[in-house]
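K.L.:
here you go, sequence then predicted model.
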Amino acid sequence: MNHVWFLSSEVTVRNTDLKHCKNDNKVCVMNVRDCDPRPPSSLQKYFNMSCYYLISQDSVTCEWTQDSNSHSESDASLIFSSQWAVRSCQVFNPAAFRTITARMKSDDLDIWSQPRSVLLYEIIKPDPPKLTVVNFTQNSVVLSWRSRSGGICRLRYRVNNTQRWSQTPDLKSGNKQEQVYTIEDLLPFTSYIAAVTCREKSGFWSDWSSNINVTTLESVPSKSPQVCYRLEYTDSGEPFLLHLMWKALDLYDAGSRVLSYQVSYRSVIERSTSVTIIKNVTEVVVPLEVEEGNWSVTVTAFNAVGYGPSAHLNIATQRQKSRVPSVRNMWVSSTFPAVNGLRVEWKVAVDQPSALPVSHFDVQWRAETHPSTSCWSTVDGSNTSAFIPDVEPGESYLISVFPIYEQQFGSPQSLNASLQQGALMEVDQLKVFGVNKTAVSVVWAWQKKSGLIRVNGYSVMLQGDSEKHTLFLWPDQLQHTFLNLTPNTEYSLILLADDVSRITIPVRTDFGKFPCLLCRFFTLILILMSRYKRYFFPPISSPRNSTTGKWLMDSNRKVS
């Protein structure tokens, strides 16, 4: 079977690289071997060849793709010929008319292209424009560059340290050589990279200009944080804990960055002046000690430029019957290598009376190497899972889930995870701590994962000859009791990691109904015998206590 190979070639030649041919004064070549006429054994083919002339480099570049049956490496060269004799092989200038032939030669193949005649002026490729920064604000950058009148240019830009470019539509220069363009809707206090390319009448686009760096100005936060609260009651007479939580502002609303959040709170008492307590915090979850009553709370984001708008809450800390349910049974699994992401799953507690309905969940994740920077996602209250995309390999994340109802949130749950392993927790110290006739109680502990094997879930199975009980394990659970078991039966307690057995512990339930009744019967007999001893063992008369016995035992008795 013959294979056809497609060879892509690109050859650039400068004026100074060309050499005269002694036997033909109309030809200039890169390699003197090309001065000889084309050998009869060679092939002549049509090359889909494109050439351009770069004035600043005084060079011509040709590109083509050619099919070949040869595996060997070929040497590509260009041959320039003219209608008239040339005195010097520095033949490149815009007015020159030249015929270009490409040659590909290898050990077993010699291919020549069909000659192509060009006027160098018509294949000029523009030099890359020089891009400069004219001005910049919090959300815009003004750039300028020079190009020939009547040309078309394209501008691209991206955030530094990212790979995704944004590109403008084609910009026509008109009759002006200096072009000015304003990039708008940028993020404040953010470093950007920009470059430009232009096309002239020849149809060739220039190479992209050198990248230029510019950082927009910082601005005041434009939005107030969305604050929620949760009350944690303590023993009577002690202060309550008022937990505040808010989502970190995104880069645009934050004016690019938030240095800190100012939290101020005071007790609202009629006809009395209370002291306002002010704290500056960098976390987005803050516990405050408060007394029972009404409290006014304000949260404001600020940076080096100033303070943004404030969020205000009026909170009554009296004991409330209705609360937002807490998050339970949270777990994180990895979708790597199919997708660089983490899937977070959880449940909502159903054993809390008078629970408020969850309107939505806020999911927060932050890298351990950058704990001050967090990302957020909002999930509808009817869903109990979320997907975190674009997770960095080799990074560990702290992931938290907050249940929300209006301005209140329930007890959250957090878990560490990584792309390679998913949840960074594993079950340890599984043991039996209680057994009776029909129940087995087990306990276990959770520890930071020590191995490199990914586990998507743990479970415990209690298996007998004719029955099996399975329980999925979650980091917020530490014990469980298996009920409705068979008395006096041998079971195996098995710890499973993704259905693979890790630990097996034998356990036997206590004796059942009949042995226990027999024990109770003997116990009852002993009690009755103790209480009614005289009926079972009647007293026997003692000779010592009789009159005759006393006389016989008296040493001073008299015999008549």
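P.N.:
Cool, got the structure.
K.L.:
CA atoms for contacts and neighbours, from now on please.
P.N.:
Noted.
K.L.:
after the helix or strand that contains Tyr535, next one along is what?
P.N.:
Take DSSP states H and E as the rule and Tyr535 turns out to sit in helix 533-536. Counting by DSSP H and E, the next helix or strand C-terminal to helix 533-536 is helix 547-553.
K.L.:
touching the helix holding Tyr535 from outside, list them.
P.N.:
Residues from elsewhere that reach helix 533-536, judged by CA atoms under 8 Å, 6 or more residues apart in numbering: Met529.
K.L.:
now for the nearest residue to Ser56 once chain neighbours are set aside: which residues touch it?
P.N.:
Leaving aside its chain neighbours, Ser56 sits nearest to Asp127 (7.0 Å; criterion: CA to CA, 6 or more residues apart in numbering). Listed by CA under 8 Å, 6+ apart, the contact partners of Asp127 are 54-56, 206-207.
K.L.:
list only buried entries from those.
P.N.:
Neighbour-count burial (16 or more other CA atoms under 10 Å) applied to these gives 54-55, 206-207.
K.L.:
also this one, for the comparison:
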Amino acid sequence: MLSFFPVKMDIWSHKLQLATWTVMNLLYVFSYEVTVRDSDLRLCEKDKRVCVADLSDCGPRPASSIQKSLNMSCHYLISHRSMACEWSEESNGHTDVSLIFRSMDQILSCRGIFNPAAVLNVTARIRNRMMGGEMWSQPHAVFLYDAVKPSQPVLTGLGSTADSVDVSWRSSSDGGCRLRYRVDHTHRWTQASVSVPARRDQIVTYKIKDLLPFTIYRAAVACREESGIWSDWSSDIAVRTLDRVPSRPPEVCYRVEESDSAGSFLLHLMWKDLDLSKARGRVLGYQVSYEPVKKQELHGSLIRNVTEVTALLVVEEGNCSVTVTAFNMAGYGPAAHLSINIERQNALPSVRNLWVSSSFPSVEGLLVQWVSLTAPPYVPPVSHFAVQWHSETRPSPSRWTTVDSFTTSTVIQDVDPDESYLISVFPVYRQHCGSPLSLPAGLQQGALMEPVKLTVMGVTKSTVTFVWEWQKKSRPIRVNRYRVMLRKDSEIQTLSLWPDQSQHTLINLKPNTEYSLLLLADNVSRDIIPVRTDFDEVTAVATATPLLLLAVTVFIISILSRTV
């Protein structure tokens, strides 16, 4: 069996003169591995001490060939009655490789050439099909007794806990074994930190520790002889750790809204999905329990299981108790407790100026930004912000992230380029949720809203009031910022537009002056509206006064002249 494995690409190209073999090509360093069974070998007719797989290798080495010392290593596989040799060599890959085995003694049959007592010299012959040259290695001496490669062990799983797995195998040699494991569907192996001593035919057991609960792992083992030659890795086995009860309660906040029904309210509950590494247990769902308290008696108790991280309850006025508990197959974790007075709820401010922008494909994520308002004195300070997003086009669970109270932006990376999402930001005041502010967005276009119908609503001698509307984006273009600009020669005022706004007034303008009102998408103008401020009455009166005095004077002189 012959296999080639390119390891790295050498720099640009090489010009290598080896006798008559000149290679001008982009060269690679290949890892060669050649395995030969004794049944594949033939005895050379003119030299009874040589066995080859190709009888053309029986002749003497051609004078035009190159002889080179290779860093070759060989090992003997007893169970397969074969020998495998490997080395690395710079090549363009268009090569044929064969091995030539020479014994110190005369060989009766190549069928018995591989045995533990044999001493063989191995030579590699490498032919370049493209350029026509060939290279022979220096003979490599192999003592088969010291080059025995252990057979591949067989690994089995014995049992597991929430954070460990027990495995077992039969050692095929005297020496030691090493074990590796990885999470299923990943490619990065973790190797056990210790080597396990073993004797031939010994049943060895090992406990793999510090694993995640309810997770599938793949494991393999390899053993070596005292000579230091390792066996091939065993076939992977799949093992799963057990479930563990979630160890942490959810972080829950709530807000209350009046409903259309008299005497009832809407209780919104929201919590962040428990992180597996922190909760130390998988979460299948959440149990929400609601118990109103009325005259020291319980009425209308409710228990609901949900898989989302939100719940909407229709509740009565008065005091109530709410608990939220995460659960899985192993049981229920600790509960989060809320004591709520439905009647004494103040409206909590939401965030402002929410916007979403994208730099795809250089950044595969959505940048979410907002502004936090100063809360009234009766409102507790913001403890953190919760950011929620879910697909607008297909049913899917909501996903969440949280940022601290000093941060007003975050990057959402778990998004599909072909999906549009509804993104919401909630300020959280300890256990109280502020009202959400939401905006649709996608990775291709960023925010999926645009301002339209820019209209001037009022004009005075020093102000201009204008309004606009927001609608779903109609053009497949990406805009990271919308602005309104009022311009008159070098006099310019600009204002950023946000989806939670629809009206604004620009002040400190000159009277009786014509301006241009522009709607800008980034730096591109979409609408231009001419607007003129009102006439300045004070200035008009001041200008008219001398004319009026002149007219009165002329009138008086006219009357006096008639009288005279």
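P.N.:
That came through, no problem. No experiment lies behind these values; they were computed from the predicted model shown.
K.L.:
the longest helix in the second structure is where?
P.N.:
Longest helix in the second structure, counting residues (DSSP state H): helix 537-563.
K.L.:
give me the most central residue, the first structure.
P.N.:
Val391 (2.7 Å; CA atoms, centre = their mean).
K.L.:
didn't that residue look like it was pressed against Arg343?
P.N.:
No. The pair Val391 of the first structure and Arg343 fails to qualify as a contact (CA atoms under 8 Å) at a distance of 10.8 Å.
K.L.:
all helices of the stretch 151-300 of the second structure, in order?
P.N.:
For the stretch 151-300 of the second structure, the helices defined by DSSP state H, counting those that start in this stretch occupy 276-279.
K.L.:
how many neighbours does Cys426 of the second structure have?
P.N.:
Quick fix: residue 426 of the second structure is Phe, not Cys. Phe426 of the second structure has 21 neighbours, counted by other CA atoms under 10 Å.
K.L.:
contacting residues for the residue nearest to Ile492 of the second structure when sequence neighbours are not counted?
P.N.:
Distances taken as CA to CA, 6+ apart put Leu486 closest to Ile492 of the second structure, at 5.7 Å, once the chain neighbours are dropped. By CA under 8 Å, 6+ apart, Leu486 of the second structure lies in contact with 492-494, 515-518.
K.L.:
buried subset of those?
P.N.:
515-518.
K.L.:
for the residues you listed, which one is nearest Cys177 of the second structure?
P.N.:
Cys177 of the second structure lies nearest to Leu518 out of those, by CA to CA, at 75.0 Å.
K.L.:
residue in the first structure matching the closest one?
P.N.:
With TM-score structural alignment defining the correspondence, Leu518 of the second structure maps onto Leu493 in the first structure.
K.L.:
counterpart of Thr325 of the second structure in the first structure?
P.N.:
Using TM-score structural alignment, Thr325 of the second structure sits opposite Thr300 in the first structure.
K.L.:
how near is that match to Lys26 of the first structure?
P.N.:
Distance of Thr300 of the first structure to Lys26 of the first structure, given as CA to CA, to the nearest Å: 80 Å.
K.L.:
which part of the second structure matches the helix holding Tyr535 of the first structure?
P.N.:
Mapped onto the second structure using TM-score structural alignment, helix 533-536 of the first structure covers no residues at all.
K.L.:
same question for stretch 199-214 of the first structure.
P.N.:
Taking TM-score structural alignment, stretch 199-214 of the first structure hits residues 224-239 over in the second structure.
K.L.:
residues contacting the alignment partner in the second structure of Thr190 of the first structure?
P.N.:
Residue correspondence to the second structure (TM-score structural alignment): Thr190 of the first structure is matched to Thr215. Contacts for Thr215 of the second structure (CA under 8 Å, 6+ apart) come out as 183, 240-242.
K.L.:
so which of those residues belong to strands?
P.N.:
Members of the contacts of Thr215 of the second structure lying in strands (criterion: DSSP state E): 183, 240.
K.L.:
which among the contacts of Thr215 of the second structure gets closest to Leu422 of the second structure?
P.N.:
The closest of those, once distances to Leu422 of the second structure are taken by CA to CA, is Val183, at 32.4 Å.
K.L.:
the closest one -> the first structure?
P.N.:
By TM-score structural alignment, Val183 of the second structure lines up with Val159.
K.L.:
against Leu108 of the second structure, how distant is Asn121 of the second structure?
P.N.:
On the measure of CA to CA, Asn121 of the second structure and Leu108 of the second structure end up 17 Å apart.
K.L.:
of the two, which one has the most company?
P.N.:
Asn121 (16 against 11).
K.L.:
show me what Met49 of the first structure lines up with in the second structure.
P.N.:
Per TM-score structural alignment, Met49 of the first structure is aligned with Met72.
K.L.:
ugh, wrong one, Glu122 of the first structure
P.N.:
So, by TM-score structural alignment, Glu122 of the first structure is matched to Asp146.
K.L.:
ok, and the closest non-adjacent residue to that match?
P.N.:
Nearest one to Asp146 of the second structure, counting by CA to CA, 6+ apart, is Ser227 at 6.1 Å.
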